[in-house]
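Peer 1: Mind folding the following:
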Amino acid sequence: MRRTVVSLFATAALGLSAPALAQGQPAAASAPAPTAEPARPQLVLALSVDQLSADLFAQYREHFTGGFARLLSGAVFPSGFQSHAATETCPGHSTILTGARPARNGIIANNWFNPAIARAEKKIYCSEDLTDPASTPGNPVVSANLLKVPTLGELMKAANPATRNVAVSAKDRAVVMMGGHKIDAGYWWKGSAFTTFKGRELTPAALRVNAATSALLAKGAPALKPPVWCGPRDRAVTIGNGTVGTFRFALPKGAKPDVLRVSPRMDGATVDLAIGLVDELKLGQGSAPDVLSVSLSANDYIGHALGTEGVEMCIQMAELDRTIGRLFAALDKRKIDYLVVLTADHGGHDAPERLREQAMPGAARADMALMPAALGAEITKRTGVAAPQGQPLIYGDGPFGDMYVNASVIGAARTRVIEELVNLTRNHPQVAAAFTAGELSATPVPTGNPQDWSIRERARASFMAERSGDVVVVLNRAITPIPVPVAGAFVATHGSVWDYDRRVPMLFWRKGMAGFEQPNPVETVDIAPTLAAAIGLKVDDGAFDGRCLDLDAGAGNSCERTK
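Peer 2: Below is the predicted model:
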């Protein structure tokens, strides 16, 4: 039987008339009447669910009845890849709407170091304004200055200044990396409320949500009830001096804001603000298409604090499904024609204590000997080379990733320190690989399917000579780079080169499009060129590292709309 529902793209490409489709009649075999190109969407809605691995998505997709259920009726790519090695929030968000990998867009990690920088603090936060003397990594003046390429919203504004580019998240770095340098409105959670860029005032939409969250914290809220299918995950697991696996997100009266932040209610507040901004700025209702980026952070906060396989994440996934559905319903009510993409900045892995109980006996926490301070002390012991008093010999943000030698160490001494750093890490049983900056610089930029890239190629996709470390360290699979966990605060994480951190879902939906599922690997850098084609945005050749994905499930090709 002929399908009676086809995508907007397929309708135009196949030349089928609306009456013929409605009656299920075959199209004429010759000289079909020309069909007008389908209207462009009024709004591009880019959703990022922080720490939504493809594994977590696959685990829960059978239970989705809300927003995810709608997305599953569209174009489903279950094997999207954040193809680079540094699978963290800032690099991951930087790929989604720039179409550029960290090696080109400059966002190599959440934090990196410049041992030669003039300020006392050598760490650099990915979304801070280094030109502002008031900015520090711990309390940044938020800016997109460090992002080296434009986002889709910026390209849309350049083509038509009437476009509004809006971003909201619980995290400033998600707002900056999805919105870019020219954001009409950008809000993130800081401390106990949503805030915005230095020099800007909070608008009524943000003030209303802040008032609502303050009232909620003052009043409190009961625990969230887990769905029946969460039962097998409702089990206490001891981690450090506490337990995880049974928390239900009760909000005590007068609770501290962090109790709200590390809960599904954080996503709810973020979506409340997104809906308020739709109304305040009339998004999707102007003369040019708009872009609204919404990054939902609760998955990440919960995954870090409580792990990914307890009742906490099960409750979160059910609430997330409802929250996304509520956002879609709000746009539907306003009769906005929107094209949505949902993906993630990275995946995640559970706490090793629970992994060991679930057929992963090799799961472990990183050895303290791999921490930068310990490595520096051992190198000094072996070589006699030391940094100036009060300064570290080796800078780094943890027991893996980019590591930097103190700028005061030069010449043969520097060479010897780097050699010893490589020897110490490569010979450690928890380390899969260690690469020098020279080795990565000499490595060609990888091509082909990202699931087939070598560890070195994955590291190359995150490498930028002017920002990356002297040595890049890769831990073995299932080695968690948190040597000392704190239950309820930091027990599990991401950031590795392994596919549990790299592989994420990519879902596209627009009313009327024909759904399909494509299991072959794609990349998050493919999202920007795909959206650009869907809205008819002409972009220079070479602007993206990714490719356009054909969202037409039929003989047409949605990637040809700008040609």
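Peer 1: Please make it C-alpha for all contacts and neighbour counts, starting now.
Peer 2: Will do.
Peer 1: can you pull the contacts of residue 177?
Peer 2: Listed by Cα atoms under 8 Å, 6 or more residues apart in numbering, the contact partners of residue 177 are 90, 93, 94, 97, 127, 144, 147, 151.
Peer 1: start to end distance for stretch 249-262?
Peer 2: End-to-end distance of stretch 249-262: 8 Å, with Cα to Cα, to the nearest Å as the criterion.
Peer 1: ok, residue 505 touching residue 345?
Peer 2: No: contact criterion Cα atoms under 8 Å: residue 505 and residue 345 do not qualify, at 10.0 Å.
Peer 1: Filter the contacts of residue 177 down to the buried ones.
Peer 2: If you count burial by 16 or more other Cα atoms under 10 Å, the buried members of the contacts of residue 177 come out as 90, 93, 94, 97, 127, 144, 147, 151.
Peer 1: Show me which of those residues is closest to residue 350.
Peer 2: Of all the buried ones among the contacts of residue 177, residue 350 sits closest to residue 90, with 20.5 Å by Cα to Cα.
Peer 1: mind checking the SS state of the closest one?
Peer 2: Recorded secondary structure, residue 90: helix (DSSP: H, G, I helix; E, B strand; the rest coil).
Peer 1: show me the contacts for the residue lying closest to it once chain neighbours are set aside.
Peer 2: Sequence neighbours aside, residue 110 is the residue nearest to residue 90 in space, at 5.1 Å (criterion: Cα to Cα, 6 or more residues apart in numbering). Contact analysis of residue 110 by Cα under 8 Å, 6+ apart lists 88, 89, 90, 91, 125, 126.
Peer 1: Now show me the structure for the sequence below, then we'll compare the two:
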Amino acid sequence: MNLRDQLTFTLFFFVVLTVFRVEAQRKVKPGEGVVLRTSPKLVVGIIVDQMRYDYLTRFYEHFEDGGFKRMINEGFNCKNNHFNYAPTSTGPGHTSVYTGTTPATHGIIGNNWYDKNSDEEVYCASDTTYVSIGTMTSAGQMSPHRMNVTTITDELRLHTQMRGKTIAIAVKDRGAILPGGHTANAAYWFHGGNEGKWVSSSYYMDRLPKWVNDFNTSGKVQSYKKAWTTLKDIDTYVESGSDNNAYEGLFQGETTPTFPHNTSNLLDKTKDYDLIKGIPYGNSLTMDFTIEAIENEQLGVDTDTDFLAVSFSSTDYVGHKYGVNSKEIQDTYLRLDQDLARLFKTLDKKVGRGEYTVFLTADHAAIDVPAYLKDQKIPAGYVNEETTNAKFSEFLKYTYGTVDIVKNYSNSQLFLDHKIIKNLDLELKEVQETIAEEFLGYDFVDRVYTGYQMWQNNYTKGIPYILQNGYNQKRSGDVLLVVKPGFITYPKTGSTHGSPQIYDTHAPLLFYGKGIRKGSTVERTEIPDIAPTVASLLGIAFPSGTTGKPISQVLE
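Peer 2: Okay, the predicted model is just below:
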């Protein structure tokens, strides 16, 4: 082919290609092919209380195909997911997941905190302006009124003109109330004591629905007052420490922290129902109630997307008593895996496989038992509160002539009496700094920050970034303490949480279902990213205080 023929052929090919492109464009209508939103019939948000990320990897080989493995293998796994604030505790955790922001904005700075206006300690969900529904006790005097912003559940309700339904469920009241948001159709939690009932608040309803009363009288709760034995042969639990050790707590009546746990109060079917919370059957009871809610509330049956927010609280109670390296915590997660499989089977049947979207995360993680770490020659230890208080009181008396200059200590923060400081002709900034310098001399303290620093600086990484995200200008204290890694204020058995250290911030984040890609990432994601990711999936407004950003890799 000569040069002229080559040019002719090239020109002909270009013309044909252009014609095809024009014809293709003529056939595509404006907006066609553009996906604005995904419309699952139901979104299910799952929070596992006190779940570390490494539970997924440690126990993976023991999991069934239908629970955690189904979410990991068929969904999207954010392997480097973290809380970007402290304190890492249940109230702030649940709120941050659902609001897409941190305590600096949503205002839930702890489970409890000192309220500077009322001069008293308050609980994150308490509200005496409402009455209990389902019990004569005060267990139902609750509402989300201390949460300053909207949740993803609120925004879905608003987007659907309140047609989309939100139901929130947890053993812990705050584990249901805060995720449910301000507009939930219902939030239910478990009241133990000698009643053993699922209850609610008059904030949501005047009386319990018939299906809840039927569940409460069905004998299901009583059936879980039984011996706690291992799901599998305990000798196969090689991923955990020995069953009999000095790092675990005891049930009343026990002499060793070993399986089976079958004390008389665990077996008594007429009282002590709070004990169910501290064994894995509390999660199974939560799942039983959740499955009843799916069916009786008709979730996911119409074109308006509904939202089911469920939190599994027993994992936290078990972790606190036995620690993260215990046979008990392993057995609890293997049983939770089976309960998750039950949930997904129910959703497949009632809503339809491929018609719902799920995310699973935690409200915080946890530290290994410091006594155990210390025995393994890892730096760790405990804060001696009595010695610390005595030393600090002497400092206050010597420096200011009174201990009353400090009004409260909670959530690793000191609250100062600003009136006394003013009456002593002192500058608040200088008092904060003087107290901070004093605490830097205490062996268990790693670093200290002042309220003034939180106000004046914009931290973007590290511990100060985490503290600032947890610092609410109206509600937080004047001096913020950070203890050394591996050190806690807690009894010498069991695990706890609350710090800005990585063992408390690294938590799982799994997405699964409609609109979710299959895959994983090791790029850092943060808890406030969850709500805007779900909002982007649904094509609805972000919660009003959102500071997180959508995780683009997750969405199809």
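Peer 1: quick one on the thing from earlier: mind checking which of the buried ones among the contacts of residue 177 of structure 1 land in helices?
Peer 2: Under the assignment DSSP state H, those contribute 90, 93, 94 to helices.
Peer 1: ok, back up a step: can you redo the contacts of residue 177 of structure 1 as CSV with distance to residue 43 of structure 1?
Peer 2: Output for the contacts of residue 177 of structure 1, formatted as CSV (distance: Cα to Cα, whole Å):
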residue, distance to residue 43 of structure 1
90, 24
93, 20
94, 20
97, 14
127, 26
144, 23
147, 24
151, 15
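Peer 1: returning to what we had before: would you mind giving the contacts of residue 110 of structure 1 as CSV with distance to residue 418 of structure 1 added?
Peer 2: Shown next, in CSV, are the contacts of residue 110 of structure 1 (distance: Cα to Cα, whole Å):
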residue, distance to residue 418 of structure 1
88, 25
89, 28
90, 27
91, 26
125, 24
126, 25
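Peer 1: Distance check, the residue nearest to residue 90 of structure 1 against residue 415 of structure 1.
Peer 2: Distance of residue 110 of structure 1 to residue 415 of structure 1, computed by Cα to Cα: 27 Å.
Peer 1: Then residue 165 of structure 1?
Peer 2: Counting by Cα to Cα - residue 165 of structure 1 and residue 415 of structure 1 are separated by 47 Å.
Peer 1: Kindly report the same for residue 363 of structure 1.
Peer 2: 34 Å.
Peer 1: With neighbour numbers in mind, choose between the two.
Peer 2: residue 363 (20 against 13; other Cα atoms under 10 Å).
Peer 1: check contacts around that one.
Peer 2: By Cα under 8 Å, 6+ apart, the residues touching residue 363 of structure 1 are 352, 353, 355, 356, 477, 478, 479, 480.
Peer 1: Just to check, the second one is in contact with residue 238?
Peer 2: Yes: taking Cα under 8 Å as the contact criterion, residue 353 of structure 1 and residue 238 are neighbours in contact, 7.5 Å apart.
Peer 1: the more surrounded of those two?
Peer 2: When neighbours are counted by other Cα under 10 Å, residue 353 comes out ahead of the other of residue 353 of structure 1 and residue 238, with 20 against 12.
Peer 1: what about the strands in the stretch 251-400 of structure 1?
Peer 2: 290-296, 338-343, 364-365, 394-396 (DSSP state E, counting those that start in this stretch).
Peer 1: who wins for proximity to residue 101 of structure 1 among the ones you listed?
Peer 2: When the strands of the stretch 251-400 of structure 1 are compared by Cα to Cα, strand 338-343 sits nearest residue 101 of structure 1, at 15.4 Å.
Peer 1: measure residue 357 of structure 1 to residue 237 of structure 1 for me?
Peer 2: Computed as Cα to Cα, the residue 357 of structure 1 to residue 237 of structure 1 distance reads 9 Å.
Peer 1: More neighbours: which of these two?
Peer 2: More crowded of residue 357 of structure 1 and residue 237, by other Cα under 10 Å: residue 237, with 18 against 11.
Peer 1: Quick check: residue 429 of structure 2 touching residue 452?
Peer 2: Yes: the pair residue 429 of structure 2 / residue 452 is scored as a contact, 6.3 Å apart, by Cα under 8 Å.
Peer 1: Please give me every residue in contact with the closest residue to residue 209 of structure 1 other than its chain neighbours.
Peer 2: With Cα to Cα, 6+ apart as the measure, residue 273 is the residue that lies nearest to residue 209 of structure 1, at 6.2 Å, once sequence neighbours are left out. When contacts are counted by Cα under 8 Å, 6+ apart, residue 273 of structure 1 touches 168, 205, 206, 209.
Peer 1: Please list only the buried members of the residues you listed.
Peer 2: Using 16+ other Cα under 10 Å as the burial test, the contacts of residue 273 of structure 1 include 168, 205, 206, 209 as buried.
Peer 1: wait, which of those residues is closest to residue 550 of structure 1?
Peer 2: Of all those, residue 550 of structure 1 sits closest to residue 168, with 28.1 Å by Cα to Cα.
Peer 1: Give the helix, strand or coil label for that closest one.
Peer 2: Under three-state DSSP, residue 168 of structure 1 comes out as strand.
Peer 1: correct me, but it touches residue 187?
Peer 2: Yes: counting by Cα under 8 Å, residue 187 is a contact partner of residue 168 of structure 1 at 4.8 Å.
Peer 1: between the two, what contacts are shared?
Peer 2: Shared contacts of residue 168 of structure 1 and residue 187 (Cα under 8 Å, 6+ apart): residue 175.
Peer 1: circling back: who has more neighbours out of residue 505 and residue 345 of structure 1?
Peer 2: Set residue 505 of structure 1 next to residue 345 and count neighbours by other Cα under 10 Å: residue 345 wins out with 30 against 27.
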